[in-house]
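**Student:** Next input, structure requested:
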Amino acid sequence: MWNIQDIITNIGILDIIDIVIVAYAFYKLYTLIKETRAEQLVKGIVVLLVATKASEVLQLHVVNWILKNTMTVGLIALLIVFQPELRRALEYIGRTKFIIRSSSEFENESIDKSIEEIVEALYSLSRQKIGALIVIERETGLGDIIQTGTIVEGKITRQLLINIFIPNTPLHDGAVIVKGSKIKAAGCFLPLTENKNLNKELGTRHRAGIGISERSDCISLMVSEETGYISMAKSGKIYRNISKEYIKDVLSKLLKQEVEGKGIFKKGGLFK
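**Tutor:** Okay, the predicted model is just below:
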């Protein structure tokens, strides 16, 4: 009891900062693995750690030896098992804005005009029940995805977007990648989500849109050819049958936020 009081009495401002940083790091780690298979793996690791300590206290030498060796070998296995989550964490760190930016893909074009063209194209396709998948690149580059399709390098217009997704045309089957004020490529292949808890009604197009949003900070917009509903995927979560006003509001906030170049202690920086 005296030791605890002594620690509390001697705690300083640097110790508080240290604790806050560690707490924040664990919180962000939890948000990264929440509702993924990694969450269950972490629970399993905690159980093994508790069991290892319990076997040591109870002097169960054989059990303790097995558990300790399992944990040692398990560290290597964890790097393999957690590979997707580790990549997401590193990408998150890479997207952190430690300095203020002064340039953007959107600076030479009207963001509102680009958003208007995308949204109008989506709702035109929705009325005709023509399936579509548009991915808007943000901080994380999608160069590897762009290479899987056909380079377009065209200005964003509703006419071009609609024409790309018309059935039986060469580029209709795949995703369109939008970067800045340009349609970079069409007919691109996307990774499918590994989330097993999604609604069974969601088809390949929606699962691809969710999948790419899990691996980057992009925004995916999907049109269902069965219902005509428009959905949005961001950070691995899908928002279905959303309104035109909602899409415009979300895109406007996120894309204009990037142009403004937020700093480390502002929204969009490290503490986003």
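**Student:** Could you use CA atoms for every contact and neighbour count after this?
**Tutor:** OK.
**Student:** and residue 116, how many residues sit next to it?
**Tutor:** Residue 116 has 19 neighbouring residues, counting by other Cα atoms under 10 Å.
**Student:** So it versus residue 177, what's the distance?
**Tutor:** Separation of residue 116 from residue 177 (Cα to Cα, to the nearest Å): 16 Å.
**Student:** next one: residue 158
**Tutor:** Distance of residue 158 to residue 177, computed by Cα to Cα: 14 Å.
**Student:** next one: residue 188
**Tutor:** According to Cα to Cα, residue 188 and residue 177 sit 8 Å apart.
**Student:** of residue 158 and residue 177, who's got more company?
**Tutor:** Between residue 158 and residue 177, counted using other Cα under 10 Å, the more crowded position is residue 177 (28 against 20).
**Student:** In three-state terms, label that one for me.
**Tutor:** strand (DSSP: H, G, I helix; E, B strand; the rest coil).
**Student:** before we go on, could you also do this sequence so I can check it against the first one:
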Amino acid sequence: MLLGKLFEDMTTLHIIASIVDLLIVWFVVYKLITVIKGTKAVQLIKGIFFILIGRALSDFFDLTTTTQLFDMVLQWGFLAIIVIFQPELRRALEQLGRGGFFRKATHTAQQEFEKHRSDMIKAVQYMAKRRIGALIVFERETGLKDYIETGILINAEISSELLINIFIPNTPLHDGAMIIQGDKIATAASYLPLSESNRIAKDLGTRHRAAVGISEVTDAFTIVISEETGNVSVTTDSMLTKDITLEELDELLQRNWISTTSHKEGGGIFARK
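**Tutor:** Okay, the predicted model is just below:
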């Protein structure tokens, strides 16, 4: 009985060890894929895949010479890979030594968000200094699809240069609102509802009324740059806050700009469909 129980326990341990073994292998493979993703090594992996298929087919059809040729390519190919991709391999080993190999995935999203926020601040600073009027709306929990459909679809990565260029006066897209979804510029030249509130100062123009208007019907966060004064204002929850500093804007962006929207329906890690 005791001997039988011992064997049963060994079988259970063996199954658990096998599962852990597979999980480790899959994790390592996944991390390797994240390291080479977007590099020229991806094309090399595709080439190796086709060589392996060719090797299997030549062996299946008993093509002796072709099989030997594929074997020779595979035998010397791995040595060539080490030589050709020495910089990539060294970088991966350096990341492993620093522990960055395992932390990279968790930090990538935050690093991207910080870059986008920096680009946004840089663009706002540039436009405010030169009194370039702008209206930028950030989608939060409430979808802005109805307003996106009124504008020109862009679906572009955020960069300070693109943000500035869109609002340059007398260009086709400068008039209207830009809508940001996650880390994407979804649209430009969109129409927003104008607020009828009497609390808005008479000296404020259409951009400010549109910013307050969208905050009255959604939970969107909006940045407004006045082309008369260059002052930066923000709206959220039907409230307009005028003449804020770049430091204050940065803090507000950290609180109100949703950097990941994976919990929203139909979205990737950033975008709402």
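**Student:** quick one on the thing from earlier: residues shared between the contacts of residue 188 and residue 177 of the first structure?
**Tutor:** Common contacts of residue 188 of the first structure and residue 177 (Cα atoms under 8 Å, 6 or more residues apart in numbering): residue 146.
**Student:** just checking, what packs against the longest helix along the second structure?
**Tutor:** Longest helix in the second structure, counting residues (DSSP state H): helix 2-36. With contacts defined as 3 or more Cα pairs under 8 Å, 6 or more residues apart in numbering; DSSP states H and E, helix 2-36 of the second structure has these neighbours: helix 100-129.
**Student:** What residues sit buried inside the helix it packs on?
**Tutor:** Residues of helix 100-129 of the second structure classed as buried: 101, 113, 116-117, 119-128 (neighbour count, 16 or more other Cα atoms under 10 Å).
**Student:** try stretch 80-99 of the second structure
**Tutor:** So, applying 16+ other Cα under 10 Å, buried residues of stretch 80-99 of the second structure: 88, 89, 92, 95.
**Student:** and it, which stretch of the first structure?
**Tutor:** Under the alignment (TM-score structural alignment), stretch 80-99 of the second structure falls on nothing in the first structure.
**Student:** what comes into contact with that stretch?
**Tutor:** In contact with stretch 80-99 of the second structure (Cα under 8 Å, 6+ apart) are residues 35, 36, 41, 101, 102.
**Student:** And the furthest pair within these?
**Tutor:** Largest separation among those by Cα to Cα: 41 and 102, giving 19.6 Å.
**Student:** would a markdown table of the contacts of stretch 80-99 of the second structure with distance to residue 71 of the second structure be doable?
**Tutor:** Shown next, in a markdown table, are the contacts of stretch 80-99 of the second structure (distance: Cα to Cα, whole Å):
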| residue | distance to residue 71 of the second structure |
| --- | --- |
| 35 | 28 |
| 36 | 25 |
| 41 | 21 |
| 101 | 32 |
| 102 | 34 |
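**Student:** What segments of the first structure are helices?
**Tutor:** 2-9, 13-33, 37-57, 61-81, 83-95, 111-128, 143-146, 158-165, 204-215, 244-260.
**Student:** The third one to helix 13-33, inter-axis angle?
**Tutor:** Inter-element angle recorded for helix 37-57 of the first structure and helix 13-33: 120 degrees (by axes from the mean of the first three to the mean of the last three Cα atoms, to 10 degrees).
**Student:** swap in the fourth one?
**Tutor:** Compare the direction of helix 61-81 of the first structure with that of helix 13-33 by the same axes, to 10 degrees and you get 70 degrees.
**Student:** Trace helix 61-81 of the first structure over to the second structure and give me the residue numbers.
**Tutor:** Under TM-score structural alignment, there's no match for helix 61-81 of the first structure.
**Student:** What helices and strands are in contact with that helix?
**Tutor:** The contact analysis (3+ Cα pairs under 8 Å, 6+ apart) places helix 61-81 of the first structure against helix 37-57.
**Student:** Which stretch of the first structure is stretch 163-182 of the second structure matched to in the alignment?
**Tutor:** Taking TM-score structural alignment, stretch 163-182 of the second structure hits residues 161-180 over in the first structure.
**Student:** in that stretch, what's buried?
**Tutor:** Result for stretch 161-180 of the first structure [16+ other Cα under 10 Å]: buried residues 161-162, 164-166, 171-180.
**Student:** Give the full set of residues in contact with the equivalent of residue 123 of the first structure over in the second structure.
**Tutor:** Matched across to the second structure, residue 123 of the first structure falls on residue 125, judged by TM-score structural alignment. Shown in contact with residue 125 of the second structure (Cα under 8 Å, 6+ apart): residue 246.
**Student:** May I have the residues that are in contact with residue 256 of the first structure?
**Tutor:** Contacts of residue 256 of the first structure by Cα under 8 Å, 6+ apart are residue 111.
**Student:** meant to ask about residue 173 of the first structure, not that
**Tutor:** 165, 187.
**Student:** How far does stretch 25-34 of the first structure sit from its chain's centre?
**Tutor:** From the chain centre to the centre of stretch 25-34 of the first structure is a distance of 13 Å (Cα atoms, centre = their mean, to the nearest Å).
**Student:** Provide the aligned range in the second structure for that stretch.
**Tutor:** Using TM-score structural alignment, stretch 25-34 of the first structure pairs with nothing in the second structure.
**Student:** list the buried ones in that stretch?
**Tutor:** Quick answer for stretch 25-34 of the first structure (16+ other Cα under 10 Å): 32, 33.
**Student:** Kindly report the same for stretch 128-137 of the second structure.
**Tutor:** For stretch 128-137 of the second structure, by 16+ other Cα under 10 Å, it's 128, 131, 132, 133, 134, 135, 136, 137.
**Student:** was I right about the first one contacting residue 225?
**Tutor:** Okay, so that is residue 128 of the second structure. Yes: using Cα atoms under 8 Å, residue 128 of the second structure is in contact with residue 225, at 6.2 Å.
**Student:** residues shared between the contacts of those two?
**Tutor:** Residues within reach of residue 128 of the second structure and of residue 225 at once, by Cα under 8 Å, 6+ apart, are 231, 232.
**Student:** and residue 236 of the first structure, how many residues sit next to it?
**Tutor:** Residues lying near residue 236 of the first structure (other Cα under 10 Å) number 20.
**Student:** what lines up against it once you look at the second structure?
**Tutor:** So, by TM-score structural alignment, residue 236 of the first structure is matched to residue 238.
**Student:** now residue 226 of the first structure
**Tutor:** Mapped onto the second structure by TM-score structural alignment, residue 226 of the first structure lines up with residue 228.
**Student:** what sits against the residue lying closest to its match once chain neighbours are set aside?
**Tutor:** Using Cα to Cα, 6 or more residues apart in numbering and skipping the chain neighbours, the partner closest in space to residue 228 of the second structure is residue 131 (6.5 Å). Shown in contact with residue 131 of the second structure (Cα under 8 Å, 6+ apart): 225, 226, 227, 228, 229, 230.
**Student:** That's all I had, so thanks and see you.
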